[in-house]
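>>> missing the sequence, but the structure's below:
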């Protein structure tokens, strides 16, 4: 009896092996055909992938095999391990079903903000916030992944089988796929029907972006431009999953978690862009000199180092060093650090500011020493408030990236190519200081008080600055303002940890990117604040000084007279370039479309994508400045609408919140439409209430040498 069972088992196994052999032969026949079809599809739809893999040779040897089910699986030859288990299809199907049933969409949270500068963007976003707060308690929440999904991040392609099951279950507007293992993606070109998927995406107007071979260091620099090209607003409602486990996959996931704030930073908005246009136009009208390209201070000085001074708390421990050696450095004072230097009896060679609002000029008045400021060279960016010039004999600016005026002039003025656009000036004035030091050609740069955070919440800026009273005690209102959003702990420059907030994290990343672009520059970080990759930690006590005293007055004259030049552009010219009628037609079209949109997730998503693509088209035309004026606020409002659409699963949601939200957005679009014709008169005249809390200087401290 047992022998009969054994014989039956052997016969069944022989049949199974024969079937497996037949399936493997069929697989071997079909894989090259599928590869050719897939490569032809990528050549048509995503040519960069075709170019990357047309002559690709795997780094790790593998072969395909299959069980009697005929499903291609991958065997790594060096370890003799299979990538999937017995049934790759069943694994992919079960994974997708579990993810879609157990996951929720991660959404932005929006809060009512103080409207410090009477800005329509803030006012109408606040209206959306209040609507959301009032209505959300009445509606049922969305607790799973719906049929239409705005954005998914998938980590790992594997052999690709999960794609079919994912798109069977839902329509994904934007799928961002990260596969660090190029060998696996190459294998998927044989195993998965990419041709059919790409045709489906093209037919349904759905987006796929592949990030292939990225490591955690290159990830964000590739992800950010890809996201902004599709529309940064999509990141407001996203969910993510990994297809297979690996150290590289998990490192990518952790990097995105850690630096997710970068994806929702630096969007700008309408009113700020009008300030930028008006202030820049006024500075041009005032014949303020603009930075020229290709200027380098090294041909005029013998290795003079630059010292970029911020108002971080560690400035206090370095103030005596600066005082003792001020003749041996070219001193860049960043923003409020001027109040600490003034109190210490130090006069910098350059003062920098970057904030566009009137508070930049009003802050200078708090110094209460016009004579002290008068002969300092004031350097800034084109959007700086024009009243700042009244405090200085000499003021010069450079074009700030991602602001509307530079694009407007580049499209209409012939000699604009000779003027520089500055890198890395955002988000804080410390970034502006480092950018200017590098752009002017200094090869050796020291950072003092560029802390980008603090170790003690009661010591968040220099105690010599006007964040503190005459007795160097923290001013309560300012301390609360500075520390209330601090929610990150990051590595310190000299060890330990530093407390910081999201914007300071952006500042650090900006400095790191700038230094990476200029590897010929040696930068020392003498600040006991946050570590900055690319800046060498160095205590001021370890700085090796030469005894050369430089003629910095002559050098400042050279910088102002030779490195900057006014624009030959009048206000009338700028008015003609503004394209008022075109702006009106753009807003009229957007308003009309939104008044007639169907109230469904798919229709609203399609409308947002359509309008964003329209703006991207404008960015490549002579009216490119209009893209800059609109894109920030469009991202914010689309983000909020997107968040609303994927917060609720309630038949009442269209009437209760979706339709009213779109109506609020339309109102805002109407305001933009009516306001833009007055853009060049949109100079900020608001009085910032916060300034009343800063100390007004009444005395000066003289340090003993």
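Now that the structure is in, tell me what you want to look at. Worth saying up front: this structure is predicted, and the values here are computed from it rather than measured. Numbers count the residues shown, from 1 in each chain.
>>> CA atoms for contacts and neighbours, from now on please.
Will do.
>>> Show the contacting residues for the nearest residue to residue 564 once chain neighbours are set aside.
Nearest residue to residue 564 in three dimensions, chain neighbours excluded: residue 291, at 4.4 Å (CA to CA, 6 or more residues apart in numbering). Contact analysis of residue 291 by CA atoms under 8 Å, 6 or more residues apart in numbering lists 396, 397, 398, 399, 419, 420, 563, 564, 565.
>>> okay if I get the residues you listed as JSON lines plus distance to residue 145?
JSON lines is the format used below for the contacts of residue 291 (distance: CA to CA, whole Å):
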{"residue": "396", "distance to residue 145": "53"}
{"residue": "397", "distance to residue 145": "50"}
{"residue": "398", "distance to residue 145": "47"}
{"residue": "399", "distance to residue 145": "44"}
{"residue": "419", "distance to residue 145": "50"}
{"residue": "420", "distance to residue 145": "48"}
{"residue": "563", "distance to residue 145": "57"}
{"residue": "564", "distance to residue 145": "56"}
{"residue": "565", "distance to residue 145": "57"}
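>>> and the comparison structure, right after this:
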């Protein structure tokens, strides 16, 4: 998946302050005549009040919460309206005499701005490339076919919104007095408009200046979408935006136009938030096969009495204990002596292959953090010869963890994963599952599981080592020299997910080379720390890693911590182990027959059939096509609001939204609407085949384990040949170590302090 790297809200020569320069002389000259316009100002105020009342009535009819908010609203700043001889309302703030539109003709000014944007800007669109399917999954089969269709026709990269005359989604930052809306909709039909106005005073003023009443009537009569976000702070803003796309379709976030109407400190803050977080709306949606595997893996853990983390508070005696969260980044090697020396004074969390590094370095972890649901993880663990090494290590992981990985450990601390279908579904339907602690942002990499695991267990005092998320510029290694997994080249750490895509600031100065996944990991670590610090300000995070800079962690070299750790007592690790295994975790009792009944193939099949009927209607214009996909998205959202159907909507959503992103891209492929519709029709036929085939896969729930699932597919193909999508060959499962061709020279763990 690729994206536009240019900030989508910055368009050349469209800032009002630049456009206003053309009108400055006219404005100053006109302002000198203002005292002659007293009677005109009186008429203006009468008209403003009449318009305000009309607009309130319209909002009461269409968006009543807006009417309720503003019918008795008192602006926080003193402001007043005025007009010149053209009788166009403008706004002045009386505390500093600042004027909103520094132009004698605000209509002409805003029209000029809109014209420049829609005539000179390309639509922001995500694009996908064909991906290798590592396991044999229906999602890859159908998504790759959609990509083939989209790429089969040469794309016109010069088209503008004006030429296409429609948009699936427009995000406008700052409404001003509402004037750009008329100019925008006169030239472009917009299926969904999101208006973000951080200043309620400005929106209140627009209710007097702009004719909202006919505008709303047009929107609702034509079944177009409008979403108003007025006065939110930064946190509310992102959550509200996320809710909009969750309900109406995340695919809309993949084809859109960004538009900043006016500038302010708050607007710039929101532009920055968009740049930072917008991609996360569609970055990790998951897909149907993945969700079914994850749910089956969770059911395996339940059936086999594996222990889940309970949502009871962590004991006070452990809240402030230091926690070393250790990744296998290249900077870990520098800190190994420090970690060895003070390993008894901190809780040690080994993230993924860091377990291998610590084993060879003589450091005993207390917890092992795992993110993935894939079976190869077990192979990396089996490289460690000393089987007793695992006896008192507790795996912390999400409920999607593969049975093979889970079975390597005698002790488990499994979190519920709320962004997967199973945890919310079971929490809604089984009272006992409500006591399971959830975890946020444990993806995409094991470092995320380490940080999030520590935070959601309840620890406040975090230290990061080897959480590099890349490597320093001009550095050679991507991982620690202590990890045999990478040192012996069982896993390559060049190319693929490790392909360098950009440079970012490093923790101790300079720059760090990072990849897409490493950068997403970095952002998610920052996000979870930021989010949880609002609830628990006592959380501190020290970053000793010489990799990517984390905004929410303090950069400190381990050498600077020596005096502090010398003063700390050792932690009684046996008592801690006993507490986690006997009090903080528990198995969940749900009988096998109840688990099986929780996955009704008939309901799932009927859901697929209904969606297929909608998507194969095949509208004849772009906007109706977008509306159809929104209808499907809203059905999936509705299913997720009901305890009995939550799983069915959530299991389909990720794949359907990804497929719809491809369709939206096809719809805006060129100026020729008919050609685009034909391309989209081909794509919808492919999605129809997916909806026809996927119930067969679902029928094996909840015993659908990643890897063994290949036995379900016959003739060496991924599923069946369908009318519009042929089945590719099943890939071979990846084997890291074949037979006994590798023997770790360290056959017994030896704890070291020096």
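Thanks, I have it. Because the structure is a prediction, the values reported are computed rather than measured.
>>> ok, back up a step: just put the contacts of residue 291 of structure 1 in a markdown table and tack on neighbour count.
A markdown table is the format used below for these (neighbours: other CA atoms under 10 Å):
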| residue | neighbour count |
| --- | --- |
| 396 | 24 |
| 397 | 27 |
| 398 | 24 |
| 399 | 24 |
| 419 | 21 |
| 420 | 20 |
| 563 | 20 |
| 564 | 22 |
| 565 | 18 |
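>>> Out of these, which is nearest to residue 700 of structure 1?
Proximity of the contacts of residue 291 of structure 1 to residue 700 of structure 1 (CA to CA) peaks at residue 396, which lies at 27.9 Å.
>>> mind checking what the closest one lines up with in structure 2?
Counting by TM-score structural alignment, residue 396 of structure 1 lines up with residue 413 in structure 2.
>>> That match touches residue 397, doesn't it?
Yes. In this structure, residue 413 of structure 2 is within contact of residue 397 by CA atoms under 8 Å, at 6.7 Å.
>>> re the thing from before, ok but the match of residue 396 of structure 1 is inside a helix, no?
No. Under DSSP: H, G, I helix; E, B strand; the rest coil, residue 413 of structure 2 falls outside any helix and is assigned strand.
>>> which residues in the stretch 451-600 of structure 2 form helices?
Using DSSP state H, counting those that start in this stretch, the helices of the stretch 451-600 of structure 2 run over residues 484-487, 516-535, 562-566, 573-579, 592-597.
>>> and of these, who's closest to residue 609 of structure 2?
helix 592-597 (20.8 Å).
>>> Identify the residue range in structure 1 corresponding to the helix or strand following the closest one.
For helix 592-597 of structure 2, the succeeding helix or strand toward the C-terminus, using DSSP states H and E, is helix 601-615. Aligned by TM-score structural alignment, helix 601-615 of structure 2 falls on residues 580-594 of structure 1.
>>> How many residues are close by the spatially closest residue to residue 567 of structure 1 that is not a sequence neighbour?
Of all residues not flanking residue 567 of structure 1 in the chain, residue 284 sits nearest, at 6.5 Å (CA to CA, 6+ apart). For residue 284 of structure 1, the number of neighbouring residues by other CA atoms under 10 Å comes to 22.
>>> Please apply the same query to residue 253 of structure 2.
Counted with other CA under 10 Å, the neighbours of residue 253 of structure 2 add up to 23.
>>> How about the contacts made by it?
169, 245, 281, 282.
>>> Am I right that residue 744 of structure 2 sits in a strand?
No. Assigned with three-state DSSP, residue 744 of structure 2 falls outside any strand and is coil.
>>> That one touches residue 380, doesn't it?
No. Here residue 744 of structure 2 does not reach residue 380: they are 11.9 Å apart, not a contact under CA under 8 Å.
>>> Going by neighbour count, list what's buried in stretch 322-332 of structure 1.
The neighbour-count check on stretch 322-332 of structure 1 (16 or more other CA atoms under 10 Å) flags 322, 323, 326, 327, 328, 329, 330, 331, 332 as buried.
>>> what does stretch 658-668 of structure 1 give?
For stretch 658-668 of structure 1, the neighbour count (16+ other CA under 10 Å) marks 658, 659, 661, 662, 663, 664, 665, 666, 668 as buried.
>>> Quick one: the residues in structure 2 that it pairs up with.
Using TM-score structural alignment, stretch 658-668 of structure 1 lines up with residues 680-690 of structure 2.
>>> any chance you could map the helices in the stretch 251-400 of structure 1?
Using DSSP H, counting those that start in this stretch, helices in the stretch 251-400 of structure 1 cover 270-285, 315-325, 337-344, 359-365, 370-374.
>>> what's the closest of those to residue 236 of structure 1?
Smallest distance to residue 236 of structure 1 across the helices of the stretch 251-400 of structure 1 (CA to CA): 19.3 Å, for helix 270-285.
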